[in-house]
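Chemist: Structure, please.
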Amino acid sequence: MNVFKLKSELEAFLGLQKKENKTIGFVPTMGALHRGHLSLIESAKLKNSLVVVSIFVNPTQFDNSDDLKKYPKPLENDLKLLKQVKCDVVFIPDVKEIYSKKITSQNFDFDGLELEMEGKHREGHFDGVGTIVKKLFEIIKPDNAYFGEKDFQQLQIIKKLVKKLNIPLKIIGLPIYRESNGLAMSSRNSRLSEQHKKAAPFIYEVLRDTQQRFTSKTPKELTLWVEEKFKNNELLQLEYFTIAEEETLKTTENIQPNKNYRAFIAAYAGNVRLIDNIRLQ
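Modeler: Here you go, the predicted model:
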């Protein structure tokens, strides 16, 4: 496993691989790796000559400085896990290597995708995401990049970024990887108290119940039902629930037969913010 901290060294190494017509699969992460990340790497290994994983906690996508400080950074364990899944290349730059002297975001227009859901609650978040993903794509120049559907809004925004900037690569979204109790795997789960770990699977239970009720209830009825369910849960605080069309991510009131929909949730378990979503048929 090759580990790089400098852009110049990584670019030189990957340039040689490209000359040998090797395809590059890329999995960007912020570290604190879990089974969900490893499943992305395993999928990438099946379709590419070599796989690059980046570990970089990107400061410009955090709207909460405490959240940035508390974000877990178990680098030694991450590298151990990457060796176990036979990752080829790891890029672990520091902030200065990525942003030089000025830690700021570029401003993006994602045709309104950035204004929905997370965009309403995390100011500047998607400018930060777009900035770091664009920088990493420019350094690594992958053929394929892999993202989990837990951050479905982020996935749609990155697809939009690639399309609008004509970046020559394929974005591949893969299903949410879950704990045995249904909780969506997340690096933030490690910060949950024992009490909140037991309570958090309620989020997925509500999503599955929403999925079952989708054909018999209107989106408004389902939203009110979910809000009521969370009011009766003392350990979890709902930030938002919405049923949105997959392409535009706009909240919908009327279901149209030729469109795809998802239910999205953001909730707090103590001071840990969790998000999840489910496809609705």
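
Chemist: rest of the way, CA atoms for contacts and neighbours
Modeler: OK.

Chemist: which residue packs closest to residue 213, ignoring adjacent ones?
Modeler: residue 222 (7.7 Å; Cα to Cα, 6 or more residues apart in numbering).

Chemist: Quick one: residues contacting the one you found.
Modeler: Shown in contact with residue 222 (Cα atoms under 8 Å, 6 or more residues apart in numbering): 210, 213-214.

Chemist: quick one: contacts of the strand or helix carrying residue 77?
Modeler: Using DSSP states H and E, residue 77 sits in helix 75-84. Residues outside helix 75-84 that contact it (Cα under 8 Å, 6+ apart): 1, 31-33, 38.

Chemist: Just the residues you listed: which are in helices?
Modeler: Assigned to helices by DSSP state H, the following of the contacts of helix 75-84 qualify: residue 38.

Chemist: Can you tell me the SS state at residue 229?
Modeler: helix (DSSP: H, G, I helix; E, B strand; the rest coil).

Chemist: Tell me how many other residues crowd it.
Modeler: 13 (other Cα atoms under 10 Å).

Chemist: quick revisit: looking at this, the residue nearest to residue 213 is in a strand?
Modeler: No - when classified by three-state DSSP, residue 222 is found to be helix rather than part of a strand.

Chemist: Without its sequence neighbours, what residue ends up closest to residue 181?
Modeler: residue 201 (6.2 Å).

Chemist: wait, isn't that neighbour in contact with residue 180?
Modeler: No - the criterion here is Cα atoms under 8 Å, and residue 201 misses it with residue 180 at 9.6 Å.

Chemist: So if I had to pick from the two, which one is more boxed in?
Modeler: Counted by other Cα under 10 Å, residue 201 and residue 180 do not tie: residue 201 has more neighbours, with 17 against 9.

Chemist: residues contacting the more buried one?
Modeler: With Cα under 8 Å, 6+ apart, residue 201 has these contacts: 181-183.

Chemist: just to revisit the earlier point, now the contacts of helix 75-84 in TSV, with neighbour count and distance to residue 176?
Modeler: TSV is the format used below for the contacts of helix 75-84 (neighbours: other Cα atoms under 10 Å; distance: Cα to Cα, whole Å):
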residue	neighbour count	distance to residue 176
1	12	27
31	22	17
32	20	17
33	22	14
38	18	12
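
Chemist: and for comparison, fold this next one:
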Amino acid sequence: MKIFSNPQELKIYLKEIDKTVGFVPTMGALHEGHISLVKKAKEQNEVVVVSIFVNPTQFLKGEDFEKYPRKDEADKQICKLSGVDVLFFPQAEDIYTDDEVSLNAPRIRGFVLEGNSRPSHFDGVLTVVMKLLNIVNPTRAYFGKKDAQQLNLISLMVKQLFMSVEIVPVDTVREKDGLALSSRNVYLSSPQRKEALKIVSSLHSAGMMVSKNILNSELITNEMRKILAPLEISYVEILNRDFQKIEILEIGNSVILVEAKVGVTRLLDNIWL
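Modeler: Okay, the predicted model is just below:
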């Protein structure tokens, strides 16, 4: 496995090999969810590149940038054992300068749901993803469905800016108890972890209602909120795949999304129906 920190050196190396490239951008603290992205990339490409970069521009003031879990040496070993060909491990000064061109999230889709409570968050996400895609120039890039809004906005960016990369969504990986895998799960105490399972239960309940042909969005989200209590709920929404609110769930074109805080830890989850 080759390791690069300099963007230009990586660009030159990848240009010279002339092979299909699958790219998995991460913020490190790798888990089975990330490995599932790597496996999918290995199935579909000749070369797999993983980046590890905790992006400062997507954290708001007072958020957990300094405390965000960093496991650099363990992550390198995980990448090596997972068959990653190239690891891109830049520092902030490799990615950003003091006078940056700005990239803004769309005014509607970028400022609802998570974007509503974290204004400018998706500006930072889209900026760093754009930079990483331009550095790696992959054939395909892989993102988990758990971060559904992020996936939607990245796909929109690629479409609207006429980028040639294919964005590949990958299903959410869950722990044995059903909790969606997240680097932030390490913040949860044992009692908090039990509370976090209310998120999973609320989505399971929603799925059961849909299976009984109860498709009214308000009825479903009201029931979910009852199950989530007393967690601090940021949102419970049912949207179509274009991230527009819908009164009646459309099977095959809908996402049910939850964001809630367990203690001080913000957790996201969803189901695609």
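
Chemist: Send over the TM-score of the superposed chains.
Modeler: Here the TM-score for the pair of chains, by TM-score structural alignment, normalised by the length of the second structure, is 0.94; 271 aligned residues with a Cα RMSD of 1.6 Å.

Chemist: Quick one: the strands in the stretch 101-250 of the first structure, in order.
Modeler: Under the criterion DSSP state E, counting those that start in this stretch, strands of the stretch 101-250 of the first structure are mapped to 144-148, 170-174, 236-245.

Chemist: now those as a markdown table including distance to residue 59 of the first structure and mean neighbour count?
Modeler: Listed next are those as a markdown table, based on distance: least, Cα to Cα, whole Å; neighbours: other Cα atoms under 10 Å:
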| stretch | distance to residue 59 of the first structure | mean neighbour count |
| --- | --- | --- |
| strand 144-148 | 19 | 21 |
| strand 170-174 | 23 | 17 |
| strand 236-245 | 23 | 20 |
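
Chemist: can you redo those strands as TSV with distance to residue 94 of the first structure?
Modeler: Shown next, in TSV, are the strands of the stretch 101-250 of the first structure (distance: least, Cα to Cα, whole Å):
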stretch	distance to residue 94 of the first structure
strand 144-148	21
strand 170-174	25
strand 236-245	32
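
Chemist: which one of these lies closest to residue 8 of the first structure?
Modeler: strand 144-148 (20.6 Å; Cα to Cα).

Chemist: which residues of the second structure does the closest one align to?
Modeler: Strand 144-148 of the first structure corresponds to residues 140-144 in the second structure, going by TM-score structural alignment.

Chemist: for the stretch 101-250 of the first structure, what spans make up the helices?
Modeler: 118-121, 125-140, 152-164, 194-199, 202-213, 219-231 (DSSP state H, counting those that start in this stretch).

Chemist: out of the ones you listed, which comes closest to residue 173 of the first structure?
Modeler: helix 152-164 (6.8 Å).

Chemist: right, so of the helices of the stretch 101-250 of the first structure, which gets closest to residue 265 of the first structure?
Modeler: Across those, closest to residue 265 of the first structure is helix 202-213 (Cα to Cα), at 7.6 Å.

Chemist: Could you tell me where the closest one falls in the second structure?
Modeler: Residue span in the second structure matched to helix 202-213 of the first structure, by TM-score structural alignment: 198-209.

Chemist: mean shift between the matching stretch and the first structure?
Modeler: Taking mean Cα distance after the TM-score superposition for the first structure, the mean distance separating stretch 198-209 of the second structure from the aligned residues in the first structure is 1.0 Å.

Chemist: Looking only at that stretch, what residues are buried by neighbour count?
Modeler: 198-203, 205-207, 209 (16 or more other Cα atoms under 10 Å).

Chemist: mind putting the contacts of residue 222 of the first structure in JSON lines, distance to residue 242 of the first structure included?
Modeler: Formatted as JSON lines, the contacts of residue 222 of the first structure follow (distance: Cα to Cα, whole Å):
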{"residue": "210", "distance to residue 242 of the first structure": "11"}
{"residue": "213", "distance to residue 242 of the first structure": "14"}
{"residue": "214", "distance to residue 242 of the first structure": "12"}
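
Chemist: which of those residues show up in the second structure as well?
Modeler: Contacts conserved in the second structure for these, using both residues aligned by TM-score structural alignment, their matches' Cα atoms under 8 Å: 210, 213.

Chemist: picking up where we left off before, residue 56 of the first structure: which of the helices of the stretch 101-250 of the first structure is closest?
Modeler: That would be helix 125-140 among these, by Cα to Cα, at 9.2 Å.

Chemist: on average, how far is that closest one from the matching bit in the second structure?
Modeler: Relative to the matching residues in the second structure, helix 125-140 of the first structure has an average distance of 0.7 Å after the fit, by mean Cα distance after the TM-score superposition for the first structure.

Chemist: Taking strand 144-148 as reference, get the angle to that helix.
Modeler: With axes from the mean of the first three to the mean of the last three Cα atoms, to 10 degrees as the basis, helix 125-140 of the first structure and strand 144-148 are set at 150 degrees to each other.

Chemist: and the angle from helix 125-140 of the first structure to helix 152-164?
Modeler: Going by the same axes, to 10 degrees, helix 125-140 of the first structure makes 50 degrees with helix 152-164.

Chemist: Which elements pack onto helix 125-140 of the first structure?
Modeler: helix 7-19, helix 118-121, helix 152-164 (3 or more Cα pairs under 8 Å, 6 or more residues apart in numbering; DSSP states H and E).

Chemist: Of those helices, flag the one that's most buried.
Modeler: The highest mean neighbour count among those, using mean count of other Cα atoms under 10 Å, belongs to helix 152-164: a mean of 19.
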